[in-house]
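>>> how would this look folded up:
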Amino acid sequence: MSSREKILAAIRGVSSESKSLPEIPDFRLSGDLEEVFRQSILGNKGEMLSKAEFKKWIPCMNFQKVISLSAHFRTTGNLTLPEDPHELEDLGLAILDGQFGVAENGAIWLEDTNLGLRALPFITEHLVIVLDRSKLVETMHQGYDLVGNAHSGFGLFIAGPSKTADIEQSLVIGAHGAKSLRVVLV
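Next up is the predicted model:
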């Protein structure tokens, strides 16, 4: 018998009793869910706007190229979604609908079906995510339950503008994606 076979036989000979998985507590947040979400977005260097505030903000920004895939702001965009993501090189603003938001950390789930192009939330200079306030969940545990039920081939959580502190331990906003994130609750 080879050394390998001896080792495998010894492993097979070890009796192990079946153990049940530990129970996961049902984590809950205290306080107003919308306010907890707002504070999380602000803590991530994002901004929350009402629909009325967004309508006042957008003309002041004078974006040259805007793509809106949001059902709530279809007429806000001045570009249609191209087939080639390279055409989005100098996109000023993308407006997308989020599927749900997580109050504990401000993460918003975006699915392939609402992105048009997967590069869109990363290539735009500024990002606005429109979110139905009834689609807020308390924790990432609840969020992952929703993700597990999704039928999309691609999805991601976004929890603020792109930022990194890897470079000389200095915070850089917009290093790998959008420089700003604004969330409009509807």
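>>> C-alpha only now, for contacts and for neighbours.
Will do.
>>> and the end-to-end length of stretch 32-52?
Using CA to CA, to the nearest Å, the span of stretch 32-52 from its first residue to its last is 22 Å.
>>> same thing with stretch 93-107?
Distance between the boundary residues of stretch 93-107 (CA to CA) amounts to 20 Å.
>>> against Ile58, how distant is Ala52?
10 Å.
>>> also Gly143?
When CA to CA is applied, the distance between Gly143 and Ile58 equals 30 Å.
>>> so between the two, which is more surrounded?
More neighbours sit around Gly143 than around the other of Gly143 and Ile58, counting by other CA atoms under 10 Å; the figures are 20 against 12.
>>> one more, so I can put them side by side:
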Amino acid sequence: MSAKENILNTIAKNQPKLVPLPEIDLNSVIDYEDLYTQFKTVLEGIGGKVEMISDVSFLKEELKTDKESGNFVVNTIAALGEVDSHVVSLSASELEKLEKAYVEGTVGVAENGAVWIYESQMINRLVPFICQHLVLVIEKKNLVATLHHAYKKIEAAREGFGAFIAGPSKTADIEQSLVIGAHGARSARIYVIG
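Have a look, this model is predicted:
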């Protein structure tokens, strides 16, 4: 038996006992008087923009104008019009010029401004990360206080991929300077349908 096999066998024999995850009492975690106000405050504090709208008619017009501009714009939301389902097979190099993407979110989290998006909502998992400008749409009734609440509402293992996205891409680890759009969308606008 090789040294590698000995090590792996020893590790396999010495696994700790499985311990059940703790039960979280959702009544004892933080709560907010106004979920939308908290969501907006946090998200705008990290570089995003949040706007409450009454319905999607405004977004339909914005999408139409964006498409007519000649820029590469992708819509993944059926309520806004024709879904650009052809992007499912596009590679990163083909999506490189993606200017703006419209994506529907499932759950918005007030404590950190994050929005959960399933892979099926992205159509192509590169779309929300490779675009220059990201537009997320979420219903106000789908705002929750914390990630504990969010995980109760989503099925993380339902699809092959999903992500929480909180605002535009940002990093502050280079000389402690905040850089927006370092490795993803340069802007993120979240429309909350109230």
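>>> TM-score them against each other, please.
Between these two chains, after superposing, the TM-score reads 0.77 (TM-score structural alignment, normalised by the length of the first structure); 169 aligned residues with a CA RMSD of 2.9 Å.
>>> just the strands in the first structure please.
Assigned by DSSP state E, the first structure shows strands spanning 47-49, 66-68, 93-97, 100-102, 108-111, 126-131, 136-137, 155-158, 163-164, 172-173, 180-185.
>>> distance to Glu83 of the first structure and mean neighbour count for the ones you listed - can I get that in JSON lines?
Shown next, in JSON lines, are the strands of the first structure (distance: least, CA to CA, whole Å; neighbours: other CA atoms under 10 Å):
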{"stretch": "strand 47-49", "distance to Glu83 of the first structure": "30", "mean neighbour count": "18"}
{"stretch": "strand 66-68", "distance to Glu83 of the first structure": "13", "mean neighbour count": "23"}
{"stretch": "strand 93-97", "distance to Glu83 of the first structure": "15", "mean neighbour count": "25"}
{"stretch": "strand 100-102", "distance to Glu83 of the first structure": "26", "mean neighbour count": "26"}
{"stretch": "strand 108-111", "distance to Glu83 of the first structure": "18", "mean neighbour count": "23"}
{"stretch": "strand 126-131", "distance to Glu83 of the first structure": "20", "mean neighbour count": "24"}
{"stretch": "strand 136-137", "distance to Glu83 of the first structure": "32", "mean neighbour count": "21"}
{"stretch": "strand 155-158", "distance to Glu83 of the first structure": "19", "mean neighbour count": "16"}
{"stretch": "strand 163-164", "distance to Glu83 of the first structure": "28", "mean neighbour count": "16"}
{"stretch": "strand 172-173", "distance to Glu83 of the first structure": "28", "mean neighbour count": "16"}
{"stretch": "strand 180-185", "distance to Glu83 of the first structure": "24", "mean neighbour count": "22"}
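>>> which of the ones you listed sits closest to Thr75 of the first structure?
For Thr75 of the first structure, the closest of the strands of the first structure is strand 66-68, at 7.5 Å, according to CA to CA.
>>> which residue numbers in the second structure go with that closest one?
Residues 73-75 of the second structure are where strand 66-68 of the first structure aligns, with TM-score structural alignment as the criterion.
>>> average gap between the matching stretch and the first structure?
Compared with the first structure after the fit, stretch 73-75 of the second structure shows a mean deviation of 0.4 Å (mean CA distance after the TM-score superposition for the first structure).
>>> how close does the equivalent of Leu42 of the first structure over in the second structure sit to Val50 of the second structure?
Under the alignment defined by TM-score structural alignment, Leu42 of the first structure is paired with Glu44 of the second structure. In this view, Glu44 of the second structure and Val50 of the second structure are 7 Å apart by CA to CA.
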